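Colleague: Mind looking at a prediction? Sequence and model below.
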Amino acid sequence: MQIRDLPFPDPGVPDARSGPRFLVWLGRRQLRGQIRCLLWGTLHMAGVGLLPVAVGIAVEAVVDGSGGRLALAGALITVLGVMTALGDTMLHRTAVTNWITAAARVQQLLALKSAEMGAALTRRVAAGEITAVSTGDVEKIGWFVEALSRFAAAAIAAVGVCVALVVYQPELGRLVALGLPVLALVVLPLLPRATKRADEQREKAGRATELASDTVAGLRVLRGIGGEELFLARYRRASQEVRTAAVRSARMWALIAAVQVVLPGLLLIAVVWYGVGLAREGRVSVGELVTVYGAVTFLLYPLRHFEEIAMAYSFSRPSAQRAARVLSLRRTTTADPAELDCPTAELKGDLYDPASGLLAPAGELTVVVCGDPDAAGRLADRLGGHAVKGPDEEGAPSVLLGGAALDALPLESARAAVLVQDKDPVLLSGTLTELLDVPSSGAVSQDDALAAAQCGDVLEALAQAAPDASGDPRAARITERGRSLSGGQRQRLALARSLVTDPEVLVLDEPTSAVDSHTEARIADGLRRLRAGRTTVVFASSPLLLDRADRVVFVPEGEVAAVGRHRDLMRGDAAYRAVVTRETEDEQRQWKPVEAELADRKPKDLEEIKNLEEIEESA
């Protein structure tokens, strides 16, 4: 795999059971690149490792006065220099390629997972953590994958040099062979503490990133309530905590680096001291001593790779764990559409959720009252067939559309049949024409959708911002996430975009929470008119929407508690009335005598029904 071939046609299915398993999977996916890097690294290490041999031959030639051997040593040094330069160049090229391709694979997997999960992803994983995984964690994972093959080459070279030294000069070679493993393993007791401090630093950095992300997202609200300084002070404290944790982590890694410098230096001193004694006794020649000294000096280079791989693994393991956590989230296992009772192209009928008992009849406007906004968001995701599930979660029964299980459909088919608009829809930057240029049935025009969503004032504002004198609002550019518009304007444009799509089932989560009551009433009428004959499910507690619904479903604790028309539920269900009217306990107690009176009386004509409604309104 070359960088020019990115992105991957298929990044593969990751092993997301744990961080280490994910790292192993990444390494196996890049096995060819790892082998190339290992071979070039071995060539480079061999060139550097054999250089002391050539220098020793040259010293012996000078001592003996042999010009032929000196020329041979010079030629050998030249060949080893070319081999070292070639190996180092290609090692760097292949290592960087492995790093970039590993990081690109992880980023591509995360992007695909984000597209698959949609807005439901942030309900399970904090936005700050997703940002950290997609940026800093990706680089750390790529670093470990890249460093692994270089470490393997360094280990092969170190073992080879130790064996060669034992054969070449047994007395000095045994000293080096015994001392090198000690130097490589002496830092192991320090690694757990260094890893713990590094984890603390990353955890604090993730919290700071999440706080910064939330502050930027809510900057307009913070300015409105004067809370900028409060959140700025919080971010300052979080930033200082990150700095302190980074310093503590750096101190531990500095200690490890110092150990890796001091102990090899002591080994080198011991070898030279012992070798000088042997040379004085005539048991080794000067050339052999120079060769052993050069070999020990070379061994300090592979030892640095031992430190690097330990550091790379310590930093990449929690990063891989976070990436694996995100990648392990799943919609569900998809099945072949041919095995379904209902073909994908004929997904029509009632929408039914067995877990909650919620039924949305085909062609009707159903408004769902939950009371808990988070529960409403989760239920809306379930109705779309793409709620996020963790690897250890037992999946609830699938939502059915016309008898077909949405969770068993390919994601594209499920989303084409059921469109879910969450309570905080995103407007991408671009013109209004580009915003409304979405896949659709063609039955609903952009003008009709804009009119139903009451976007008249939005069009006027965009017309004033049009780049030319024509005043065409469709040519005006909408800034990132629609920040140039108010919350209500963004909400109505998002609703218009959903209406243009005209899916078989449209699920709206609080589509009018940011608009005034008069606009909300007109939107309710427009929605009912434009979606006539289509299944529409709205999560809301607004009486204006509830009063226009064909069917109201009350789901207070994750299960359907009552079904009926809004007026009937207001009259007969105290829990429903408390959620819709936001009654206090005292107000609920005031209703009890009226409920008792309504239960005892049996209206005999329209006039008496009217009187009952007046009693209800006065209460």
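Modeller: Looks like it came in fine.

Colleague: can we go C-alpha only for contacts and neighbour counts from here?
Modeller: Fine.

Colleague: now the strands for this structure?
Modeller: Ranges of strands in the chain, per DSSP state E, are 351-353, 358-360, 365-369, 400-401, 404-405, 418-421, 430-431, 477-478, 505-509, 535-539, 551-554, 562-564.

Colleague: could you redo the ones you listed as a markdown table and give each row mean neighbour count and distance to Val166?
Modeller: Shown next, in a markdown table, are the strands of the chain (neighbours: other C-alpha atoms under 10 Å; distance: least, C-alpha to C-alpha, whole Å):
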| stretch | mean neighbour count | distance to Val166 |
| --- | --- | --- |
| strand 351-353 | 22 | 74 |
| strand 358-360 | 22 | 78 |
| strand 365-369 | 26 | 80 |
| strand 400-401 | 25 | 73 |
| strand 404-405 | 22 | 69 |
| strand 418-421 | 24 | 71 |
| strand 430-431 | 18 | 70 |
| strand 477-478 | 21 | 73 |
| strand 505-509 | 25 | 74 |
| strand 535-539 | 25 | 78 |
| strand 551-554 | 24 | 82 |
| strand 562-564 | 16 | 85 |
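
Colleague: nearest to Glu281, of those strands?
Modeller: strand 430-431 (84.4 Å; C-alpha to C-alpha).

Colleague: packing partners for that closest one?
Modeller: Under the contact criterion of 3 or more C-alpha pairs under 8 Å, 6 or more residues apart in numbering; DSSP states H and E, strand 430-431 touches strand 477-478.

Colleague: Quick one: list the elements packing against the strand it packs on.
Modeller: strand 430-431.

Colleague: got a list of what the residue most central in space within the chain touches?
Modeller: Geometric centre of the chain, nearest residue: Ile130, 3.6 Å, by C-alpha atoms, centre = their mean. Shown in contact with Ile130 (C-alpha atoms under 8 Å, 6 or more residues apart in numbering): Val326.

Colleague: Use this one as the comparison:
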Amino acid sequence: MLSLHQATEAAVPVAIGVFVDRAVTTGRIEPLLWCVLMMVVLFAVLSNAWKTGARQVVWAIEYETHLLRLEIAQRVLDPRGHRTGLRSGELLSIATSDAEKAALVMRGLSVGAAACTALIVSSVSLLLVDVPLGLGVLIGVPLLVLGIQALSPLLTRRTSSQQEAVAQTTALATDLVAGLRTLRGIGAQHNAAARYRHSSQDTLRATLRAASTNGLQDGVTTALSGLLLAAVAGVAGWFALHGRITIGELITVVGLAQFVAEPVGTLGYASQIFARARASAARLSAVLSSPPQTVTGTATSLDPAKPLLTLEGVSHGTLSSLTLVLQPGESVGVLCYDPRDADALLTVLAGRAPEHTGTVLIGGTTLEELDVDLLRRTVLLERHETDLFEGTLRTNLLAEKRLERVMTAAGAADLIEELDRPLADRGQALSGGQRQRLGLARALLAEPPLLVLHDPSTAVDAVTEELLAEGLADERTGRTTLVLTSSPALLGKMDRVVVIADGTVVAEGIHSDLASSDAGYQEAVLR
């Protein structure tokens, strides 16, 4: 439709030339009426083609942007993870700004095709009027377009640099907003502001470099198209003075020469769109094609006769040939003298350590062979950091059955009466202990066969910690629980405790025995 619009636009000066030669110079009424009717039809087609084509282009851009954002969101939220190495703010910038710029290729393609149509119609019309004039346009326009394209690689590079700088600044802003309380607590808000100011200035410089290249391309396009227009108009005027072409043909040539500047400028604009879209598409492609962190298979069932969790000679990070077995329904506490051992163990259990050595079995099936959906239903890993969403406490828990019982088990009985309390983004109005207990309650409500908890009581007082330990003991029926903690209240409720030092198991037993006989255990736990 946009090509039809440009074709009819190019036909306007041709129609005016015919109007002058057939009606104005002859003074006849009948040709005049036919010319008026022709102009009415021409402009009706012209306006409706533009209206329809422009609407379809906008629809296509918005729809494609939406699909790209869904693809990025699906990739980022993939339970297998991703290896992009990008922070949340950078991914947010790619899902918003880059998706929008990449989808603009729809506009570049459509207006570029329309501009080519306009140039073809104009060139053919000029050839019909005078062959040398037509050849001049046919040769001059491609040379002009090639000259404009010479700046596209530079614009692509500078646009890519600009988008990267914007993404880094967005990521930094996201991190600073999330950690504002901490920054104020340690008095580092001024340093953080200076760091953001420096990043923002880098982004400004990158944006100005991209804008200067864009402006240079616009200026070159306007100047060269103006020179082409002047050359064509001058030659046509000379031909008219010597009777080689009629007055109507002169008007047609001058009108087409003026019109040609528009599609040439449009081709320059389309070139800029393609350059920006190419840079953004490369960033989108990097995320969409990034390999998953977790390697998963297709196994969709577990062997109920096998231990629910088995680690055989697992080495990853600081772990060294770690062996650990959990039977169904068993509660096991793990005390790591080195916090790095706990982090490495959690990474392995989350399936985010494909380079580990040894074997990790879930219900007798290796972690790599399990279907990702079965793995997520079987193993729930709740770290002590909790993500809460805007809404209410109740909507963050997404359950009604057993809600009060689970809230009590998580040591959050004091929040039962506030379930309909509105929450700000990330639950910023709640204390760290309240967020932690809500995360634990949410994990208990999920009822996973294997629940892995990492320091679930680090942000609560001793009384609440004791209530939480008792609640977990009451709620563990039929569930296998692995708790990485140094809390004596929690370890005292476990069926057994495994002690890890230097990446391997060095002691195992019940809490009371270890506390009375192991000096290292006493130093790490008793307080």
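Modeller: Okay, I see it. Here the structure is a predicted model, which means the values were calculated and not measured.

Colleague: Any idea what the TM-score comes out to?
Modeller: Here the TM-score for the pair of chains, by TM-score structural alignment, normalised by the length of the second structure, is 0.85; 512 aligned residues with a C-alpha RMSD of 3.5 Å.

Colleague: Now tabulate the strands of the first structure in a markdown table and tack on distance to Pro302 of the first structure.
Modeller: Converted to a markdown table, the strands of the first structure look like this (distance: least, C-alpha to C-alpha, whole Å):
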| stretch | distance to Pro302 of the first structure |
| --- | --- |
| strand 351-353 | 61 |
| strand 358-360 | 65 |
| strand 365-369 | 65 |
| strand 400-401 | 61 |
| strand 404-405 | 57 |
| strand 418-421 | 56 |
| strand 430-431 | 53 |
| strand 477-478 | 56 |
| strand 505-509 | 59 |
| strand 535-539 | 63 |
| strand 551-554 | 68 |
| strand 562-564 | 72 |
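
Colleague: residue in the second structure matching the residue nearest to the centre of the first structure?
Modeller: Matched by TM-score structural alignment, Ile130 of the first structure corresponds to Leu91 in the second structure.

Colleague: Could you measure from that match over to Leu180 of the second structure?
Modeller: 21 Å (C-alpha to C-alpha, to the nearest Å).

Colleague: Ok, Gly243 of the second structure next?
Modeller: Note on Gly243 of the second structure: its distance to Leu180 of the second structure, by C-alpha to C-alpha, is 80 Å.

Colleague: Neighbour count for the two, which is higher?
Modeller: In this view Gly243 of the second structure and Leu180 are compared by other C-alpha atoms under 10 Å, and Leu180 has more residues nearby, 14 against 10.

Colleague: give the contact list for the closest residue to Val138 of the first structure other than its chain neighbours.
Modeller: Distances taken as C-alpha to C-alpha, 6 or more residues apart in numbering place Ala103 nearest to Val138 of the first structure, at 5.3 Å, with adjacent residues excluded. Applying C-alpha under 8 Å, 6+ apart to Ala103 of the first structure gives the contacts 138-139, 141-142.

Colleague: Trace Ala103 of the first structure over to the second structure, please.
Modeller: Superposed on the second structure with TM-score structural alignment, Ala103 of the first structure falls opposite Thr65.

Colleague: Show me the helices in the stretch 201-350 of the second structure, by range?
Modeller: 247-288, 339-349 (DSSP state H, counting those that start in this stretch).

Colleague: Leu228 of the second structure pairs with which position in the first structure?
Modeller: In the first structure, Leu228 of the second structure lands on Leu267 (TM-score structural alignment).

Colleague: Isn't its match up against Ala177?
Modeller: No. Under the criterion of C-alpha atoms under 8 Å, Leu267 of the first structure makes no contact with Ala177, lying 10.8 Å away.

Colleague: list the contacts for the equivalent of Val264 of the second structure over in the first structure?
Modeller: Using TM-score structural alignment, the partner of Val264 of the second structure in the first structure is Leu303. Taking C-alpha under 8 Å, 6+ apart, we find Leu303 of the first structure in contact with 154, 183-184, 260.

Colleague: Who are the contact partners of Glu308 of the first structure?
Modeller: Residues near Glu308 of the first structure by C-alpha under 8 Å, 6+ apart: Ala147.

Colleague: Check Leu335 of the second structure too.
Modeller: Contact partners of Leu335 of the second structure, counting by C-alpha under 8 Å, 6+ apart, are 484-486, 497-500.

Colleague: 10 Å instead, please
Modeller: 341-342, 483-487, 491, 497-501, 505, 507-508, 521, 524-525 (C-alpha atoms under 10 Å, 6 or more residues apart in numbering).

Colleague: before we move on, what about Val177 of the second structure?
Modeller: Val177 of the second structure is in contact with Leu183, counting by C-alpha under 10 Å, 6+ apart.

Colleague: where's it relative to Ala171 of the second structure, distance?
Modeller: 10 Å.

Colleague: how about Gln201 of the first structure, what's its match in the second structure?
Modeller: When the second structure is aligned by TM-score structural alignment, the residue opposite Gln201 of the first structure is Gln162.

Colleague: nearest residue to its match other than its sequence neighbours?
Modeller: Ala206 (4.9 Å).

Colleague: before we move on, what about Val166 of the second structure?
Modeller: Here the residue nearest Val166 of the second structure, using C-alpha to C-alpha, 6+ apart, is Thr203, at 5.8 Å.

Colleague: do Ala414 of the first structure as well
Modeller: Leu406 (5.8 Å).

Colleague: Let me know how buried that neighbour is, in neighbour terms.
Modeller: A count of nearby residues for Leu406 of the first structure, using other C-alpha under 10 Å, gives 28.
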